[in-house]
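Peer 1: Turn this into a model:
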Amino acid sequence: MLNSAAGSRLADLWDDQKASGMNEAELLLYRSNLLGSDKRITNYGGGNTSAKVMETDPLTGETTEVLWVKGSGGDVGTINLDGFATLYMVKLRALKGIYRGVDFEDEMVGYLPHCTFNLNPRAASIDTPLHAYVPRKHVDHMHPDAIIAIAAASDSKAITREIFGEDIGWLPWKRPGYELGLWLEKFCLENPDARGVVLESHGLFTWADDARACYETTLEIINKAMAWFEEKTAGKDAFGGSACRALAPADRRAAAARLMPAIRGMVSSKQNMVGHFDDSDAVLEFVCSKDMAALAALGTSCPDHFLRTKIRPLVVDFDPENPNVDDTLSGLGAAVEAYRDDYAAYYARCRHDDSPALRDPNAVVYLVPGVGMITFAKDKATARISAEFYTNAINVMRGASGVSTYCGLPEQEAFDIEYWLLEEAKLQRMPKPKSLAGKIALVTGGAGGIGSATAERFLREGACVVLADIDAAALAAAADNLANRYSADVVRSVTMDVTSEDAVAESFAGAALEFGGVDILVSNAGIASSAPIEETSLDLWNRNMSILSTGYFLVSRAAFQVMKTQGIGGSIVFIGSKNGLAASPGASAYCTAKASELHLARCLALEGASEGIRVNVVNPDAVLRGSKIWSGDWLKERAEAYGKDTSELEEHYRQRSLLKRSVLPEDIAEASYFFASEASAKSTGNILNVDAGNVQAFTR
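Peer 2: Sure, this is the predicted structure:
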């Protein structure tokens, strides 16, 4: 909301003690990070900052003026000094002499590298001229909801004047680029006392000749806008008031968990998408309102918003007063297809002869009355950030419609930015996706050595991973370790007893809610036991069968249900054991349960083939290091069975193998990755032994 987050006003976080001793570039970084730390000021990747700094020219040794400006694709909240582009101001000013007019402004981007100072490899963004030509040392360009709500109102100019008088100016909509940089310069020269300007349908520019003064000006202007909106909208119902009530939290999550795999399957024909669910107060207020559908159809206003969310969302036909998810699912395919057709028609209406080809026509944002907002993108971070941006758009619509008439960006202008050749060039420079990008894996026994190693292998290849384990403490430690190294966006954990039907169902629903579904199941939860047959109790027998056979059945059944709903195939990997093929003394319960796993996998390979669901088995042997199984009685029992001391067991297993090598968790992880990846796309029903060679376990 316009005043959501801690307090109803932006706090001045500038610390003179921290800032003392900083040079101008460091002050720019400090200011940028402070501004980017509050989403009410700007969202991830949104806005930019700059400073004009006197530097020593490495060629001449003379002092020269250098523009430090956020580089292309950066984020002011997390940027470091190497995230800023640096350019000679004298060369940026010289560009005016070769500018051929607005019809040729895009070609000016090609000249920016010629202005680079000190061989800085950071690419300058399209907004560089906007900062360069403002005749002040420090410039902030932010996208605060409160200001964009002004910029998106039908009488934006009049509202700007009412709130700020002559202090803050106003400029009509103009696509970011070289021409807008000249417009800003002209405004500053004609209005020397102005401290900033509102750009219609875009955002806010503020400036000063001191870093702290620039920061304080930005906060002051945004806070003034917040206060004005609070006064003008006090006592008014947002979005025309409520049309329905939100479902209870558990019911919202249950509905989203059923909808997300279905939507994911429909939008993942070209690449697997990852989902995000948001039922925050701001989102619920909007999706439950009378004006939601009409406002959503108008599209977003700020370029940053619709570049992340497409021009408009898809409103899902769901009645929270009669919450029948089955009815919604039955009509969902037609709704998604209608959205694609509408998007293709938009492309056809607006395209130019040199426009890039039609991109993915599926919606990014799905609004579900009474439930919340679902977003899908190529990875979890992008899906989450897209949700944040549409929440910004909701806040903007709330403000603009509360004091005036909300206006989305005109369709042609929106298209010209979405399919801008410069934006296309940026997309083409993106690195090639990793092999498991967009894939979602659930790993049982995820806190153990094999489970955590497998999760890490998948994460390295771009997958999202849900770790499942019955040991809550070990699970939390494993999840924290991986999240710290691979990002909290891509790691989730769930405490799961694989023998509990309800726990398994809840875990897969959780995976659907967090990421949109499941593509890969690694069934790895296990125990081990050793006892002569006459000493094998029924309880011990049942415990082995419950975890190693029934548990594998339950998680596989749940995986099949999700994968069939998605309709995009999948891969199930059982972590078996050499003991499933080769008998061992004093371990009848364990060996029999493991043999059951192998045959279950064969059966599931038959059932899953027509759906593109592959089922394969990795058979380890004697993976001692990092294994939770080998930390208990099993180690002592197996040592006794072979007449060895526990310290001698690893060497015993190594020497009995044909290759005389130890088998490590990373080896099992590599085999699991092979079966999870497209490298094994034509393999199902297979058993891959990773045991350093054991003739008894040869499958043929």
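Peer 1: CA only for contacts and neighbour counts going forward, please
Peer 2: Will do.
Peer 1: what's the neighbour count on the residue lying closest to P144 once chain neighbours are set aside?
Peer 2: Spatial nearest neighbour of P144, excluding adjacent residues (C-alpha to C-alpha, 6 or more residues apart in numbering): I41 at 4.3 Å. Close neighbours of I41, defined as other C-alpha atoms under 10 Å, add up to 24.
Peer 1: these two touch, right, I41 and I147?
Peer 2: No - the pair I41 / I147 is not scored as a contact, 9.3 Å apart, by C-alpha atoms under 8 Å.
Peer 1: list residues touching both of those two?
Peer 2: Here I41 and I147 have I222 as joint contacts, going by C-alpha atoms under 8 Å, 6 or more residues apart in numbering.
Peer 1: ok, which stretches of the stretch 451-600 of the chain are helices?
Peer 2: For the stretch 451-600 of the chain, the helices defined by DSSP state H, counting those that start in this stretch occupy 472-486, 501-515, 538-545, 551-566, 588-608.
Peer 1: which secondary structure elements does the third one contact?
Peer 2: Contacts defined by 3 or more C-alpha pairs under 8 Å, 6 or more residues apart in numbering; DSSP states H and E place helix 538-545 against helix 588-608.
Peer 1: buried set for the helix it packs on?
Peer 2: Of all the residues in helix 588-608, those buried under the rule 16 or more other C-alpha atoms under 10 Å are 588-598, 600-602, 604-605, 608.
Peer 1: gap between the residue nearest to P144 and F675?
Peer 2: 46 Å (C-alpha to C-alpha, to the nearest Å).
Peer 1: do the same with G196
Peer 2: According to C-alpha to C-alpha, G196 and F675 sit 57 Å apart.
Peer 1: Next: L10.
Peer 2: Going from L10 to F675 by C-alpha to C-alpha gives 51 Å.
Peer 1: try I311
Peer 2: Remark: distance between I311 and F675 (C-alpha to C-alpha) = 39 Å.
Peer 1: for N524, same thing?
Peer 2: Here N524 is placed at a distance of 14 Å from F675 (C-alpha to C-alpha).
Peer 1: cool, and Y30?
Peer 2: Counting by C-alpha to C-alpha - Y30 and F675 are separated by 47 Å.
Peer 1: Could you do S627 as well?
Peer 2: Counting by C-alpha to C-alpha, the gap from S627 to F675 is 22 Å.
Peer 1: Compare neighbour counts for these two and give me the winner.
Peer 2: More crowded of S627 and F675, by other C-alpha under 10 Å: F675, with 26 against 17.
Peer 1: Alongside the first, I'd like the structure of this one:
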Amino acid sequence: MTTSTTFKHVDYLWDEAHAASLGDDQVALFLYRSNILGADLRITNYGGGNTSCKTIEKDPLTGEEVEIMWVKGSGGDIGTLTRKGIAGLYTERLRNLKKVYGGLHDEDRMVGLFNHCIYDLESKAPSIDTPLHGLLPFKHIDHLHPDALIAVAAAKDSEKITKEIWGDTMGWVPWQRPGFDLGLQLEKCLADNPGIRGIVLGSHGLFTWGNTSYESYMNSLEVIEMASQYIEDRVKAQGDNVFGGQRVKSLAPNARKAQAGKLMPLLRGLTSSQARQVGTFQDTDVVMQFINSHDIDRLAPMGTSCPDHFLRTKIQPLVLDLDPSEDLSDRSAILEKLEGAFADYRKGYQKYYDDHKRDNSPAVRDPNPVIILYPGVGLFSFAKNKQTSRVASEFYINAINVMRGAEAISEYTALPRQEAFDIEYWLLEEAKLQRMPAEKPLSRKVALVTGAGGGIGKAIADKLVAEGAVVVLSDINEDALKQANESYGRDQSTFAVCDVTDASSIEKAFDKASLNFGGVDIVVHSAGLAISKPLEDHTQKDWDILQNVLVKGQFMLAQEAVRVMRDQGTGGDFVSIASKNGLVSGPNNVGYGTAKAAQQHMARLLAAELGKDHIRVNTVNPDGVIIGSKIWEGKWAEGRAKAYGITVDELPAHYAKRNLLNEIIRPEDIADGVYACVGLLSKTTGNIINVDGGMATAFVR
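Peer 2: Presented below is the predicted three-dimensional model:
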């Protein structure tokens, strides 16, 4: 091995100071190694690969020193792996399973027997790859899925190329489904080739190892670097002929995103024929080179080679037969074209299932594509939530890299369809799916909330995210939006500066929602302001801004929301945040009260019109939300205090005392009202929910 820490194709992330702070804690060092390996998507993608280490521990029953293997548990991700995500097993017990192993037909039973090898009672469920680590003798082992290595593994003459790159220093094992027997094959490969530094698994990935965590890390980087450089040299030699050369010219980047944004709601609706999906769009250079090429028609139908890839991307993508500059304004004509393409894809997937199913195979899964390729525009992916769709797109980009590398050095080969099916519909894989936690009530839904930079709007966004939705935050205050957006996780939100009095600004916000998530299911109009003045002091400017923000803004938001929701064809929710003041006559309130009344009646009118589209329109009426509400930061509080003959400091208590429950109303209470409309009352439309502690004068009946 070399000692250089300079690499061209992978990132060297080992921090000596941090590693030293972990001392001789081998499990901590193994977790650290795992995390930095998982941080580089060229090494392994989210959830891909697994890592392990072996330590000497005291047996709690005998007091004897025994070897324990610590390995990534089922369903984990090495990039985010923690102590809770690993399994600890007695190495000797695991190896003793060789005595009871009955052959390939016995693989599923063996997984159950892993539980009899558990040392650490807090262990995560051991994965199917556990014996691949346990049957090898090394203290630290990395099983990774680097693009470059899978390209070698998926090449037509993989074994020969392995020899050409690494000589006698690497072993090679032909494709075999992960399981106990593959562990035996790795053990045999090492016995037949003592002194090797790693093993290439045909069509699958890489095993490397070391006596220390650092040695294993460096070994992995060096092996990947050698394969990457080998491939790069051959790709360069191809020049412009990569993937057979360019067939379709890309639109300019901004035009690609505009075209994608227009198409996303239609695609989302079609992929949601069985269950609602959330989308991701990618148009990186790697994507565009592949989808614009001559070879896409040959390579895309072959499907991906690595099991980790196609389990997330489906066996093959849908390639759209649309011109990059296709006029998408005639939605019905475009939808007709897309419906035909989707029908063919679903029929093909059903045939794939029927042709390869076993007597005990799980029922056919959703036949819609996960990956959709639009030459000249980009890659779309759709899945149950944003993280899953993003990860699917990343895995397909990995698959593209694999195909490019394999084609450059030899010829790309995919797994035989039966092998792929047996993994996709493996009973153990099905069991893993069944063990996944139940989805949250608003999972799979996209919400756009106006006025979300703070106050009631931010509280609504918080509630929707907590219940599983992804949210587009909109507001006129960009600084507030950025701060609000930072309070959520990577795949939970985005933001769009939006002036609800400007139709083009609203359109851009919805375009961003479509491009980022595929469309919109929930729109909450929470943007607002309040002006409290006697009639004689109320100006036309006051009147106009109230009408424009509260009423005209709601009207234009509804128009844009309905456009997107009709494209999706899956219904939706529109919620207006109005006010008790739209129902109750009070002093010094002519402009605000009139605008709120207009919001309320507009919601009823929209509900009557949009019911046929299954778009539900409801209103939430707050009252007296003083603490945490943005409108009370201005002169509104002074105006209301003056109207009631009290001080501003006395307002919270005043509002609480006047409602039947004597409760202070907070932004979170309004958020609960919105959630009731969109998450609980699925058969309610045209309704008004008062969140005011009980104001008899505001009772709607």
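Peer 1: just to revisit the earlier point, quick one, what contacts the residue nearest to P144 of structure 1?
Peer 2: So I41 of structure 1 contacts L35, M142, H143, P144, D145, I222 (C-alpha under 8 Å, 6+ apart).
Peer 1: again, 7 Å this time
Peer 2: Going by C-alpha atoms under 7 Å, 6 or more residues apart in numbering, I41 of structure 1 touches L35, M142, H143, P144.
Peer 1: Just to confirm, what residue in structure 2 is aligned with the first one?
Peer 2: When the structures are aligned by TM-score structural alignment, the residue of structure 2 matched to L35 of structure 1 is L37.
Peer 1: before we move on, what about W207 of structure 1?
Peer 2: Using TM-score structural alignment as the criterion, W207 of structure 1 maps onto W209 of structure 2.
Peer 1: cool, A238 of structure 1 as well?
Peer 2: Per TM-score structural alignment, the equivalent position to A238 of structure 1 in structure 2 is V242.
Peer 1: That match falls within a strand, correct?
Peer 2: No - counting by DSSP: H, G, I helix; E, B strand; the rest coil, V242 of structure 2 is not part of a strand but helix.
Peer 1: distance of it from I664 of structure 2?
Peer 2: The gap separating V242 of structure 2 from I664 of structure 2 is 66 Å, by C-alpha to C-alpha.
Peer 1: and the gap between T162 of structure 2 and P174 of structure 2?
Peer 2: Between T162 of structure 2 and P174 of structure 2 the distance is 12 Å, computed by C-alpha to C-alpha.
Peer 1: More neighbours: the two, which one.
Peer 2: More crowded of T162 of structure 2 and P174, by other C-alpha under 10 Å: T162, with 22 against 15.
Peer 1: For that one, which residues are in contact?
Peer 2: Counting by C-alpha under 7 Å, 6+ apart, T162 of structure 2 makes contact with V152.
Peer 1: my read is it is in a helix, agree?
Peer 2: Yes - assigned with three-state DSSP, T162 of structure 2 falls within a helix.
Peer 1: measure the residue opposite it in structure 1 once aligned to V396 of structure 1 for me?
Peer 2: Using TM-score structural alignment, the partner of T162 of structure 2 in structure 1 is T160. T160 of structure 1 sits 15 Å away from V396 of structure 1, going by C-alpha to C-alpha.
Peer 1: quick revisit: next, count neighbours for the match of W207 of structure 1.
Peer 2: Residues within reach of W209 of structure 2, counting by other C-alpha under 10 Å, total 29.
Peer 1: shouldn't it be in contact with S216?
Peer 2: Yes - counting by C-alpha atoms under 7 Å, W209 of structure 2 touches S216, with 4.6 Å between them.
Peer 1: Common neighbours of those two, please.
Peer 2: Joint contacts of W209 of structure 2 and S216 (C-alpha under 7 Å, 6+ apart) are H140, I141, D142.
Peer 1: can you put the residues you listed in JSON lines and add neighbour count and secondary structure?
Peer 2: Below are those laid out as JSON lines (neighbours: other C-alpha atoms under 10 Å; DSSP: H, G, I helix; E, B strand; the rest coil):
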{"residue": "H140", "neighbour count": "30", "secondary structure": "strand"}
{"residue": "I141", "neighbour count": "31", "secondary structure": "strand"}
{"residue": "D142", "neighbour count": "27", "secondary structure": "strand"}
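Peer 1: Please tabulate these in CSV, including the columns distance to Y90 of structure 2.
Peer 2: Listed next are the shared contacts of W209 and S216 of structure 2 as CSV, based on distance: C-alpha to C-alpha, whole Å:
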residue, distance to Y90 of structure 2
H140, 15
I141, 16
D142, 19
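Peer 1: which other residues reach stretch 210-224 of structure 1?
Peer 2: Defining contact as C-alpha under 7 Å, 6+ apart, one finds that stretch 210-224 of structure 1 is touched by R9, L10, L27, L28, R31, H138, V139, A146, I147, T206, W207, A208.
Peer 1: Which members of those are the farthest-apart pair?
Peer 2: Using C-alpha to C-alpha, the contacts of stretch 210-224 of structure 1 span at most 25.8 Å, a distance reached by L27 and A146.
Peer 1: Pick out whichever of those two has more residues nearby.
Peer 2: More crowded of L27 of structure 1 and A146, by other C-alpha under 10 Å: A146, with 30 against 19.
Peer 1: Wait, the more buried one touches A225, no?
Peer 2: Yes - counting by C-alpha under 7 Å, A225 is a contact partner of A146 of structure 1 at 5.9 Å.
Peer 1: quick revisit: SS state for the match of W207 of structure 1?
Peer 2: Using three-state DSSP, the secondary structure recorded for W209 of structure 2 is strand.
Peer 1: how far away is the counterpart of G611 of structure 2 in structure 1 from K564 of structure 1?
Peer 2: Under the alignment (TM-score structural alignment), G611 of structure 2 pairs with A609 of structure 1. Going from A609 of structure 1 to K564 of structure 1 by C-alpha to C-alpha gives 11 Å.
Peer 1: Likewise for L189 of structure 1?
Peer 2: Relative to K564 of structure 1, and taking C-alpha to C-alpha, L189 of structure 1 is found at 63 Å.
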